[in-house]
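K.L.:
Give me a 3D structure for the following:
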Amino acid sequence: MTDISTESAAVRRLWQGLGLPGLVDVHTHFMPDNVLRKVWAHFDALGGYWPITYRDGEQARVARLRGFGVRRYTSLFYAHRPGMAAWLNDWAAGFAAAHPDCLRGATLYPEPSARDYVPAALAAGARVFKAHVQVGGYDPRDPLLDAVWGALADAGVPVVVHCGSGPVPGEHTGPGPFGEVMRRHPELTAVIAHAGSPEYTAFLDLAERYPRVHLDTTMVFTRFTERRAPFPADGYPRLKDLADRVLLGTDYPNIPYPYLEQLDALVGLGLGDDWLRGVLHDNAARLFDL
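P.N.:
Have a look, this model is predicted:
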């Protein structure tokens, strides 16, 4: 791993050179320790294909983000079975209270109680939700979620949705199912995780169709992802046209390379300093009213 102080200095030079006050990363993961260790065990089981670069304690991970100059970040987590989301949301409330630079998070799952705990989380101050269609193995069109999507749309609170088919397709991944959710709830503020990898073109279409749909950059454009799911060349002009709806995401700490690599990959696109300023800070600052 890159020396911590060296990497922090390089990250800071990048955003300072753009005249920014720091970074806003909308796709970082903090969750209860026992849950995070299960996530890491999943990646470990891949036999070295996906090493966790920042495998250390919670406070060290928080401190490193601050060292990078990340002004705001998220504690994204997700439920994969009934009865899990509500207690994760309770945990997130405590985490955000202890770490004011974290945007308070929440999650959801298609279960009858979602009709109650999602509005409760909104009323208590949740600022971003995470929905993981792939890991959760659920259909986002499930009738149990229809009122939930409606409540989120009405509240204007963003939901980061992993609905692309990368890295492994699921029964309900791809642009079709979540595209139907957007058809039913066109005012939903959705952030498509990983820019919809590998179905980039279809999710660019979705963002162009619905003005509240955003794309996050998580792992996209890096050497790691380009080997398996390269971003299409004809998509770059469209990314520039969507300049105000592309947000920095990294998947920190669960990434198989240094944090700086994501930023360097974005710089390497050559889409201009104004585009970079929006992606690295200004778009999310506006979306979350920071």
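K.L.:
contacts and neighbour counts: CA atoms only from here.
P.N.:
Noted.
K.L.:
ranges for the helices of the protein?
P.N.:
Listed in chain order, the helices of the chain (DSSP state H) span 4-17, 33-44, 58-68, 85-98, 114-124, 133-136, 143-155, 175-184, 200-209, 223-226, 236-241, 259-267, 273-277, 283-287.
K.L.:
Nearest to V24, out of those helices?
P.N.:
helix 283-287 (6.4 Å; Cα to Cα).
K.L.:
other SSEs contacting the closest one?
P.N.:
strand 246-247 (3 or more Cα pairs under 8 Å, 6 or more residues apart in numbering; DSSP states H and E).
K.L.:
go again using 10 Å as the cut-off
P.N.:
Under the contact definition 3 or more Cα pairs under 10 Å, 6 or more residues apart in numbering; DSSP states H and E, helix 283-287 sits against strand 23-25, strand 70-74, strand 246-247, helix 273-277.
K.L.:
Second input sequence below; structure requested for side-by-side comparison:
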Amino acid sequence: MPDAADGQEAREVREVREFWGRLGLPGLVDVHTHFMPERVLRKVWAYFDAAGPLTGRDWPIAYRRAEEERVALLREFGVRTFTSMLYPHKPGMAAWLNSWSAGFAARTPDCAHTATLFPEQGVAAYVREAVEGGARVFKAHVQVGAYDPGDPLLDPAWGLLTEAEVPVVIHAGSGPAPGKHTGPAPVGRLLARHPGLRLVVAHMGMPEYTDFLDLAERYAHVHLDTTMAFTDFSEATVPFPVRERGRLADLADRVVLGTDFPNIPYPYVHQLRALERLGLGDDWLRAVCHDNGARLLAPARVSQGIHSFGQEGSQGGPAGW
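P.N.:
Next up, the predicted model:
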């Protein structure tokens, strides 16, 4: 007799595939999914289970499964490209995490090679190594890492990533709990120094939605990912302002699908339905759920001049920045 859970999963797979099939898409591109070393992921899950201070509420993990099962499920959903968002909470972790993620990308070709960084000595060298090794996206977690993205130690790394046109998914909003360096002001200062940096503001910048929309309008390379935004879970505590929906439509080419899979407290399909019920139309959904992410995660351009940005002590970017 079929297991009830198997039947529920089969229905969800069908619903996800029906969603993108109705839009005439070849599948989905999800810029914000998490894969990391098993012992690190288990610590992350334990933090969610304990409703730690950075979550502050019950947060059941919907897809607590073995790595190969999670990869297989994303493929069943029709996610053509996804990421392995991972991040350090202290110095000395980032280079090791980058080594793991390079191996994961090598054995998982539909995962965009993901890397991370932290303000520490040597950051420029390992960021350069990751970019030259094919990294297509970086993750910066200002909340967990408790650092200022404008820290001078990061300046050569930001310059390198700008030159190489590698996007950075940055958790800088003050949700679900504020940190010393969260909020739009530190990101605004970073962009003033590196206006060409391809920043992807995670979670639409919740709860400072309006301020991060302002930054996206001001800087042409700033994107926003939908991770957990508009869902019932988030709307209950940090609702997206209805008055700002028109701005989402205006930024149709720079909003990208993100979900936080597997660390979400609801089914994957709910994120898609939450986007659909915004009522912004099928063209907007097609751009957000596939086209924008596919363009953003295209293989990075590694220029001949990239090495100049990887030297410790380099300041900023080219003249005029």
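K.L.:
Tell me which of the helices of structure 1 lies nearest to P169 of structure 1.
P.N.:
helix 133-136 (7.2 Å).
K.L.:
on average, how far is that closest one from the matching bit in structure 2?
P.N.:
Comparing helix 133-136 of structure 1 with its match in structure 2 after superposition yields a mean distance of 0.1 Å (mean Cα distance after the TM-score superposition for structure 1).
K.L.:
Can you give me the separation between the aligned partner of V142 of structure 2 in structure 1 and W50 of structure 1?
P.N.:
Superposed on structure 1 with TM-score structural alignment, V142 of structure 2 falls opposite V133. Applying Cα to Cα, to the nearest Å, the value for V133 of structure 1 to W50 of structure 1 is 21 Å.
K.L.:
neighbour-wise, which of the two wins?
P.N.:
Taking neighbours as other Cα atoms under 10 Å, V133 of structure 1 and W50 compare with V133 leading, 26 against 17.
K.L.:
That one against V161, yeah?
P.N.:
Yes - counting by Cα atoms under 10 Å, V133 of structure 1 does reach V161; the two are 7.3 Å apart.
K.L.:
which residues are common contacts for these two?
P.N.:
P140, F178 (Cα atoms under 10 Å, 6 or more residues apart in numbering).
K.L.:
of all the helices and strands packed on helix 283-287 of structure 1, which gets the most neighbours per residue?
P.N.:
Comparing these by mean neighbour count (mean count of other Cα atoms under 10 Å), strand 246-247 comes out on top with a mean of 28.
K.L.:
post-alignment, that strand versus structure 2, mean distance?
P.N.:
Mean for strand 246-247 of structure 1 is 0.2 Å (mean Cα distance after the TM-score superposition for structure 1).
K.L.:
quick one: that strand aligns where in structure 2?
P.N.:
Using TM-score structural alignment, the partner range for strand 246-247 of structure 1 is residues 255-256.
K.L.:
Quick one: residues contacting the equivalent of R209 of structure 1 over in structure 2.
P.N.:
Matched to structure 2 by TM-score structural alignment, R209 of structure 1 sits across from R218. R218 of structure 2 is in contact with G188, L191, P195, F212, counting by Cα under 10 Å, 6+ apart.
K.L.:
what residue of structure 1 matches up with the second one?
P.N.:
So the one you mean is L191 of structure 2. So, by TM-score structural alignment, L191 of structure 2 is matched to M182.
K.L.:
Could you report the distance from the equivalent of W20 of structure 2 over in structure 1 to A98 of structure 1?
P.N.:
Residue correspondence to structure 1 (TM-score structural alignment): W20 of structure 2 is matched to W15. Relative to A98 of structure 1, W15 of structure 1 is positioned 26 Å away (criterion: Cα to Cα).
K.L.:
just V213 of structure 1 next, same as before
P.N.:
30 Å.
K.L.:
Between the two, tell me which one has more neighbours.
P.N.:
Per other Cα under 10 Å, whichever of V213 of structure 1 and A98 has more neighbours is V213, with 23 against 10.
K.L.:
ok, that one touching F203?
P.N.:
Yes - with contacts counted by Cα under 10 Å, V213 of structure 1 reaches F203, the gap being 9.2 Å.
K.L.:
Give me the common contacts of those two.
P.N.:
I192.
K.L.:
So which bit of structure 2 is stretch 61-78 of structure 1 matched to?
P.N.:
Using TM-score structural alignment, stretch 61-78 of structure 1 pairs with 70-87 in structure 2.
K.L.:
The matching stretch: how far from the chain's middle?
P.N.:
Computed by Cα atoms, centre = their mean, to the nearest Å, the chain-centroid distance of stretch 70-87 of structure 2 equals 13 Å.
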